[in-house]
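Engineer: Predicted model follows, preceded by the sequence.
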Amino acid sequence: MTATMERPAQPPRTSVLPPVPKRPVPNPHVVAVWGIMIMLLGGGAWSLWELEVTPANVFGHFDNAARFIERAFPLNWPPLSELLAMTAETLGIVFLATGFSVFVSTPIAIMAAASTTSGRFSWTVSRLVIIFCRAVPDLVFAIILFRLFGLGALTGILAMGISSIGMIGKLYADAIEELDRGPSEAVEAAGGGRWQWILSTVIPQLIPQMIATGLHRYDINLRTSVILGYVGVPGIGYYLSGALETMQWQRGMALALWVLMLCIVVELISMGIRAAIMSPSSGDRSFLGLIKAADRSGWATHEPVRTRSGAVRVSPPWTGARWMRFGGIGILVVLLVASLIASNIRWEQIPRGVERFIPTISEFIPGTQGRFVDYWLPALIETVQMGLAATLLGLVLALPVGAMAARNVAPTPTVALCFRIFIVVNRAIPELILAIVLLVILGFGPVPGVLALAFGTTGLFSKLFADSIEETDVRVQNALRAGGATRIQVFFGSTLRQVAPAMVAHIMYQVDNNVRNSTLLGIVGAGGIGYWLMQTQAQLAYDVLSFLILSVLLIVIVLEAIAVYIRNVIR
């Protein structure tokens, strides 16, 4: 008899499927950022419609343009001696204003940087100072200082200098936070105090950034000086405003062309110096790189350097780099003395302004304004609309220009060079001059202001866009090309996606900038709250003026807060 063993029961078979991957949960902050950007772009489109920036209003005035050209040409140039004198005065005022802002911004930036601040209180106060100086336009500072010091160069120097602290202080503080902490920690470990390691390690590392930022701000202040000429700041802007206000178009356009050439020359010089100073490569072929190489060959050694008598030399020798530093300091001193002479500062205005400070401030205490809703609120809304509309229009125009200016996207290097030249010329034209010309052609209203701001926005966006494209990872683009993608597919599938975060930050910066600039363009009738600022200043209604200033300041602070939030999210 054989025993049979039963097979154990098998469990029922079930089909085992791989787990379904869960969709990633979107970051709520990223969603909020894109929501803000869609709202801003939608607000720009709505503003273009509300302000009637239509093709008919833009291109339907060719007859006015032809009549303006007939009245503006031939150009009526002032005598050469007068032209050189007003040019020297303008350049001197701008140099002193920029130097003042660099000098004052450095300690403010040290207190505003997290790595060098002395405490929470100093960090908060310095950051508030930077925000305040960035939010208040130069024109507003000039109006207030005009009440203190009267007409003259001192008002322009202080107005541009105080306003520049906002930009320079912020950039300096950001640069300090990105510096290498190793040298500072070494000095601290050796027993050095706070200001010892700041002066011996932070400032030397910051000097290239200080020079580059100062040169960039000099360009901006040169264009700003044209605007401040309308409130009595001497220089080319003052004579230009007088010629345009009296409809001397031939003289006005001659001075405007001279300002344009000055801005282009200064921009090209500044670009060259900034490129040499900020060159990251130690083996570069730039002038500064050769100087550094000469310095290393003669001094960077562990062996002691001895004099002819055999004594150990403790001071650095006069190598190329030391001569470069000494020569740079000498040039700055010469420029400072020349600027003080050319700007014709009336020093007696300083004690008089100090004496009048308290009475003047009391005049600016804002009061209750019953006409705010009827008169000034629509003007404030129009100012914001102008900024949004100009940003959208400039962005649309800058996308193709910036793409063609990027060397890794343009069809040929010649095309990229031509578009780069266009960007330089575009950025050199002051918005106020362009707005005045458009006002004559198109008439008063916000349309000329929007077009002038959009033109300037196109230049800045194009430069930032082109620089961002050239910094993209070309390996991703090459991979798409290897897969058979066309040039357009590579651009939209790789290049544009890589530069999108940077463009978001640039858009927020330009919205803030255009809102402030639209305030300035209102002084010549190009729409916005600037018209009421000038009217209240002319009527000595300083309580109303301060109320309007606070209203503009509130709008700019809100935009700044949104921009900071977006930068923190996309960083």
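Structural biologist: Everything's here; your move.
Engineer: all contacts plus neighbour counts: C-alpha atoms, from now on.
Structural biologist: OK.
Engineer: helices or strands up against the longest helix along the chain?
Structural biologist: Looking across the chain with DSSP state H, the single longest helix is helix 80-112. When contacts are defined as 3 or more CA pairs under 8 Å, 6 or more residues apart in numbering; DSSP states H and E, helix 80-112 packs onto helix 120-135, helix 153-177, helix 203-228, helix 236-245, helix 320-343.
Engineer: Buried deepest among the ones you listed, which one?
Structural biologist: Mean neighbour count (mean count of other CA atoms under 10 Å) peaks for helix 153-177 among these, with a mean of 25.
Engineer: and the longest helix of the chain, which residues are buried?
Structural biologist: Buried residues in helix 80-112, counted by 16 or more other CA atoms under 10 Å: 83, 86-102, 104-106, 108-112.
Engineer: this is the comparison structure:
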Amino acid sequence: MKTNYRSPQQFFRQRQLRLWVVLIILIAIYWLSMAIVSFQTIPSIVKVPAGLVWLFKNFVPTQRSISYLGPILYQLWRTLLVAVSSTICASFFGLIFAILGAKTTTPSPILRVVIRFGASLLRNIPVVAWSMILLFSFKQSDFTGFLALFFMTLGYLTRAFTETIEDLDGEKLQALQAVGANYFQCVFCGVLPEVASTLTSWVLYMIENNLRDATLVGILTGTGVGFLFDHYFKSFRYDAAGLIVLLIAILVILLELSSTQIRRAIA
């Protein structure tokens, strides 16, 4: 009987050949895309250093920027509240939908399909698109930004929570059912305690992510620190706009450090 034997050299040579083929295909797709949209790669790369020099020259906060600190901190606080409140609300509903939509805890296969489809739909609509859609109904307000972040976060967390619950060992649920536990006892005693740490990590991650998105949403809805950035930028007060960017970066870093400590505490 003839065996198909490949030496280690042949194996690595074939893998290297596949890698080169994939790389060539990706490069061809890139150049084809650039040709279609008439994007000039080399001239654009040459202009990058000059653009960075202009950026650091104009967007560095100055002595005058301190006079804008009060309004900036107030709007930054409002933006943080919108990001946190939308994430918390989306987490609550996302957990309910995830329990009903997970393969191990769903009461109905049809309900599972409906929830998964809805989560994918909400998640795949960008937050910018949500802002523009809701802007016509709710006008320029913090509530519009809240809803835009809420719908996108709801879809994202529902999917993440669902996969987390489905990764849970099903034998524990079967053991609870074997001793006579009902549906709610299985969920609250067998599922939630096991996945609480992972779910909390997802919530903290989305708070960080939504703070960044809330700035962009504010530009579109005319609220929060995003609107203030847009106002300063269009008024050629680049130093104040740079101060906003700096404060947002500091706040995101502080949130990330706090989230890391919380994850370690509940791990």
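Structural biologist: Looks like it came in fine. Just so we're clear, the structure is a prediction, and the values are computed from it rather than from any experiment.
Engineer: Work out the TM-score between the chains.
Structural biologist: The TM-score (TM-score structural alignment, normalised by the length of structure 2) is 0.88; 262 aligned residues with a CA RMSD of 2.4 Å.
Engineer: sorry, back to before: and of the helices and strands packed on helix 80-112 of structure 1, who's closest to Val409 of structure 1?
Structural biologist: Among these, helix 203-228 comes nearest to Val409 of structure 1, with 26.5 Å by CA to CA.
Engineer: which residues in structure 2 does that closest one match up with?
Structural biologist: Using TM-score structural alignment, helix 203-228 of structure 1 corresponds to no residues of structure 2.
Engineer: Which neighbouring elements make contact with that helix?
Structural biologist: Short answer (3+ CA pairs under 8 Å, 6+ apart): helix 203-228 of structure 1 packs on helix 80-112, helix 138-149, helix 153-177, helix 236-245, helix 249-277.
Engineer: In JSON lines, list those along with distance to Ala466 of structure 1.
Structural biologist: Listed next are these as JSON lines, based on distance: least, CA to CA, whole Å:
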{"stretch": "helix 80-112", "distance to Ala466 of structure 1": "28"}
{"stretch": "helix 138-149", "distance to Ala466 of structure 1": "29"}
{"stretch": "helix 153-177", "distance to Ala466 of structure 1": "21"}
{"stretch": "helix 236-245", "distance to Ala466 of structure 1": "32"}
{"stretch": "helix 249-277", "distance to Ala466 of structure 1": "15"}
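Engineer: Tell me which residues touch the counterpart of Met503 of structure 1 in structure 2, please.
Structural biologist: With TM-score structural alignment as the criterion, Met503 of structure 1 lines up with Leu199 in structure 2. By CA atoms under 8 Å, 6 or more residues apart in numbering, the contact set of Leu199 of structure 2 is Phe161, Thr164.
Engineer: same check, this time on Leu244 of structure 1
Structural biologist: Gly252.
Engineer: Leu393 of structure 1 is nearest to which of the helices and strands packed on helix 80-112 of structure 1?
Structural biologist: Of all these, it is helix 203-228 that lies closest to Leu393 of structure 1, at 21.9 Å by CA to CA.
Engineer: Need the contact partners of stretch 92-99 of structure 2.
Structural biologist: Thr105, Thr106, Ile115, Leu154, Gly155, Leu157, Thr158, Arg159, Phe161, Thr162, Ile165, Val187.
Engineer: Stretch 227-244 of structure 2 too?
Structural biologist: Contacts for stretch 227-244 of structure 2 (CA under 8 Å, 6+ apart): 58-62, 64-65, 68, 72, 75, 215, 218-221, 225.
Engineer: just these now: which is nearest Leu192 of structure 2?
Structural biologist: Leu192 of structure 2 lies nearest to Thr215 out of those, by CA to CA, at 32.8 Å.
Engineer: and the closest one, what pairs with it in structure 1?
Structural biologist: Checking TM-score structural alignment: Thr215 of structure 2 goes with Thr519.
Engineer: who's in contact with the nearest residue to its match once chain neighbours are set aside?
Structural biologist: Once flanking residues are discounted, Thr519 of structure 1 sits nearest to Gly530: 4.6 Å by CA to CA, 6 or more residues apart in numbering. By CA under 8 Å, 6+ apart, Gly530 of structure 1 lies in contact with Ser518, Thr519, Leu520, Leu521, Gly522, Ile523.
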